[in-house]
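Student: Got a sequence here, can you build the structure:
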Amino acid sequence: MILTGGAVSAFNAQAADEINIYSDRQAFLMKPILDAFTEETGIKVNVVFAKSGLIQRLKSEGDNSPADLLLTSNVSNLSRAVDAGVTQEVNDSVINKNVPAKFRDADGQWFGLTTRARVVYASKDRIQPGEFKDYEDLADPKFAGRICTRKGDHTYNIALIASMIAHHGEAEAKQWLEGVKANLARKPQGNDRAQVKAVKEGVCDLAVGNSYYYGKMLTNDEQRAWAESVNIVYPNQEGRGTHVNISGMAMTKSSPNRDVALKLMRFLTEDEAQKIYAEQNFEYPVKAGVEASKLVDHWGEFKADDLPLSKVDSFRKRAAMMVNEVGYNN
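Tutor: Just a heads-up that it's a prediction; the model follows:
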């Protein structure tokens, strides 16, 4: 059962054969996975879907919250849930085996379920193969007036900036961000797909976006031409690798159905659910051995940055401050 808005009262928090989820992941993505879990276990899954505000809702509800699990995108959202005190530790051998250490919290407060790369979309007509290679190139003066991004303080960009701080230190990362701002073709605006559209329209030659949007555009009649106008570039392949982020899960501190919640958490890290995730949203499974969708596989393999996401996220607040300091969105 997928609920929206304030329909929390529809939850039966005490039922031993039910589980209650708060999710900001889109309903169409979660439904086939949760249906498969119900079919296998007989356990009913109730979901409240909201684009924002779920962590605050958990905090406000406190011990009376009916939610067992939080499903969200981006490591920053998971870390915010931990900081808000609404999660609890899970130490489970099955989950720990399926989810690599770099994609889970060292204290067991959250676990990654899928990964997505923060890539650069390069114009097929105006960027030659190999002309752009690394994130550092985004600040190269030769790309002045040729770059499009969404707002710098969006969580996707904050994570990328945080990774630059982690690898280069604050001073060098800030200099880089100032260089990226200087190279922007327009004021930061829109979502990731809007940047690729801008490349198609000749507004810019390079766009920063998440990898799964390439699949979404290629399978959308209106947006296919945008995707076909660009090459997808995985930066830093000759060095540290491309920055990746996750979608993930955390068990709520108040979970009234902990044993059932643990069953679902395990299921979400196993082959069947991981495969559905990959097919539905063009993301990469976190579990080794589970293949990406055929479309994603066609893009080729890439080297991912091995820096643990918990380390990257430790620079999140500094990255957000840096965006304001350089006036990135102005």
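Student: hey, let's count contacts and neighbours off CA atoms from now on
Tutor: Fine.
Student: How is R150 assigned, secondary-structure-wise?
Tutor: Under DSSP: H, G, I helix; E, B strand; the rest coil, R150 falls in the coil class.
Student: ok, how many other residues are close to it?
Tutor: 21 (other C-alpha atoms under 10 Å).
Student: Surely it touches R193?
Tutor: No - at 9.3 Å, R150 does not count as touching R193 under the criterion of C-alpha atoms under 8 Å.
Student: so what does the strand of greatest length in the chain touch, helix or strand wise?
Tutor: Taking DSSP state E as the criterion, the chain has its longest strand at strand 111-123. Judged by 3 or more C-alpha pairs under 8 Å, 6 or more residues apart in numbering; DSSP states H and E, the packing partners of strand 111-123 are helix 192-200, strand 206-210, strand 230-233, strand 244-251, helix 271-281, strand 284-285.
Student: Proceed likewise with the subsequent sequence, for comparison:
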Amino acid sequence: MRQKAVGKIAVLAIAVMMVLAGCGSNNGASNNQTGANNGTDVVGDKEQSKGEGVVNVFTARHYDIDFQLFDEFEKKTGIQVNEIKGTAEELVERMKREGESSEADLFITVDGGVLNYAKESDVLQPIESETVNGTVAPELRDADNHWVAMASRARVIAYAKDRVTPDQLSTYEDLADPKWKGKVLIRSSSNLYNQSLVASMIELNGEEAAAKWAEGIVANMARDPEGGDRDQAKAVVAGIGDVAVMNTYYVGQLLHSKDAEEVKVGESIGIFFPNQDTTGTHLNISGIGLAKHAKNKDNAIKLIEYMVSKEAQEMLINGSFEFPVNKEAELPAIHKEWGEFKTQQIDYSVLGANNKAATELMNKVGWK
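Tutor: Here you go, the predicted structure:
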């Protein structure tokens, strides 16, 4: 069985202590773990993690469906997948710090800007795979092939079905109009999804227009930002506000929740894809990059190819409710109900390039 690193630090520590006690020496003890710096987890001993049948995945995603996909990959190939979890920033810094000694073979995270940050941090290398290039559209891959999207998500407007009709909605920009005063729900300025949304607006409309929009959003907030996207949907249904900005996949998760109340929330909100007549709906990605010093490069590329395959994509989107990057993947019923929509046409690298400006202007206008 493959090794899931999460939560294994305490077990590893006990094992190391037993070895030390048994051999009476600390020789090599420090080499039997990759460390738990900055909250990341351990992979195990280096003999195992560098074996021919292994691939080590540094991941900032926290979805159970990823774990299930790795299990399927192992069953099909016999290649063991070791997960090392942490925040994207922690994992990139660890890869930089460890350099050539890094155990990382793959890096997985959300947000195109973060993927570009990893590339600029020089911890990735080009993915050389005709399979990947032939499966995933160029706009969903790095220009130099340092990363490839494995799923996408749209940031949309959720609305109360009993108080708002779709013909009242149009664009992100329209949410800053005074007619929505006291009715808009959205997460905090520290949320990466919102930072990337504003970063995209800077790219499309200019920094001055983006700042004016953010100022209007703050003026129209139904309450100070709190909670995640699910909480915004719940607040809409509770009547705290009428519209919320959120990612589509959270709606899918609400509708398929084991909690009956969450299902009711999902059923009580409608989804509107903004800017269909202008710049398109904001789309962001989850992506996977090949580590610069991958010790198991061939296995890593095999896993990338599997993750974008039709089979894996269908399994992924039915578990996370993101959108597939493989056009051959059969869509779940809810995706078919949403239908096709126009998306923003921007390079995902600008989400990272404009992140600082986006964060600064959000703070300047009082977006908490």
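Student: Centre of the chain to the longest strand of structure 1, how far?
Tutor: Relative to its chain's centre, strand 111-123 of structure 1 lies at 7 Å (C-alpha atoms, centre = their mean, to the nearest Å).
Student: residue range for it in structure 2?
Tutor: Mapping strand 111-123 of structure 1 onto structure 2 (TM-score structural alignment) gives residues 148-160.
Student: quick one: the matching stretch to structure 1 mean distance?
Tutor: Its aligned residues in structure 1 lie a mean 0.6 Å from stretch 148-160 of structure 2 after superposition (mean C-alpha distance after the TM-score superposition for structure 1).
Student: which one of the helices and strands packed on strand 111-123 of structure 1 lies closest to E170 of structure 1?
Tutor: Across these, E170 of structure 1 has its closest neighbour in strand 244-251 (20.0 Å, C-alpha to C-alpha).
Student: who's in contact with that closest one?
Tutor: Residues from elsewhere that reach strand 244-251 of structure 1 (C-alpha atoms under 8 Å, 6 or more residues apart in numbering): 68-75, 78, 87-90, 103, 109-118, 159, 261, 265, 304-305, 309.
Student: which ones among these are found in strands?
Tutor: Using DSSP E, the contacts of strand 244-251 of structure 1 in strands are 69-73, 111-118.
Student: Out of these, give me the one that has the most neighbours.
Tutor: Going by other C-alpha under 10 Å, G112 tops those with 32 neighbours.
Student: My read is that it contacts F103, right?
Tutor: Yes - when contacts are counted by C-alpha under 8 Å, G112 of structure 1 is listed as touching F103 (5.2 Å).
Student: Show me the common contact partners of these two, please.
Tutor: In contact with both G112 of structure 1 and F103: I246, V286, using C-alpha under 8 Å, 6+ apart.
Student: Which residue ranges of structure 1 form helices?
Tutor: 27-41, 54-61, 75-83, 93-98, 155-168, 170-182, 192-200, 212-218, 224-228, 258-269, 271-281, 294-297, 309-313, 316-325 (DSSP state H).
Student: if I look at the one in structure 1 that sits across from V365 of structure 2 in the alignment, how far off is Q175 of structure 1?
Tutor: With TM-score structural alignment as the criterion, V365 of structure 2 lines up with V326 in structure 1. According to C-alpha to C-alpha, to the nearest Å, V326 of structure 1 and Q175 of structure 1 sit 9 Å apart.
Student: In terms of neighbours, single out the busier of the two.
Tutor: Legend: neighbour count by other C-alpha under 10 Å for V326 of structure 1 and Q175, higher for V326 (15 against 12).
Student: Can you tell me the closest non-neighbouring residue to the more buried one?
Tutor: Nearest residue to V326 of structure 1, sequence neighbours excluded (C-alpha to C-alpha, 6 or more residues apart in numbering): E178, at 6.0 Å.
Student: The one you found corresponds to which position in structure 2?
Tutor: In structure 2, E178 of structure 1 lands on E215 (TM-score structural alignment).
Student: With G6 of structure 1 instead?
Tutor: That one, G6 of structure 1, aligns with D41 by TM-score structural alignment.
Student: Count the residues that sit near its match.
Tutor: D41 of structure 2, neighbours per other C-alpha under 10 Å, totals 23.
Student: go on, G108 of structure 1?
Tutor: 17.
Student: ok, it - contacts?
Tutor: Taking C-alpha under 8 Å, 6+ apart as the contact definition, G108 of structure 1 lies against Q88, E89, V90, N91.
Student: same thing but 6 Å
Tutor: Each residue near G108 of structure 1 by C-alpha atoms under 6 Å, 6 or more residues apart in numbering is listed here: E89, V90, N91.
Student: In structure 2, which of the residues you listed still touch?
Tutor: Shared with structure 2 under both residues aligned by TM-score structural alignment, their matches' C-alpha atoms under 6 Å, the contacts from the contacts of G108 of structure 1 are E89, V90.
Student: Please convert the contacts of G108 of structure 1 to TSV, extending it with neighbour count.
Tutor: Shown next, in TSV, are those (neighbours: other C-alpha atoms under 10 Å):
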residue	neighbour count
E89	16
V90	19
N91	11
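Student: Which of the contacts of G108 of structure 1 sits closest to E170 of structure 1?
Tutor: Of the contacts of G108 of structure 1, the one sitting nearest to E170 of structure 1 (C-alpha to C-alpha) turns out to be E89, at 31.5 Å.
Student: so that closest one touches Q109, yeah?
Tutor: Yes - using C-alpha atoms under 6 Å, E89 of structure 1 is in contact with Q109, at 4.7 Å.
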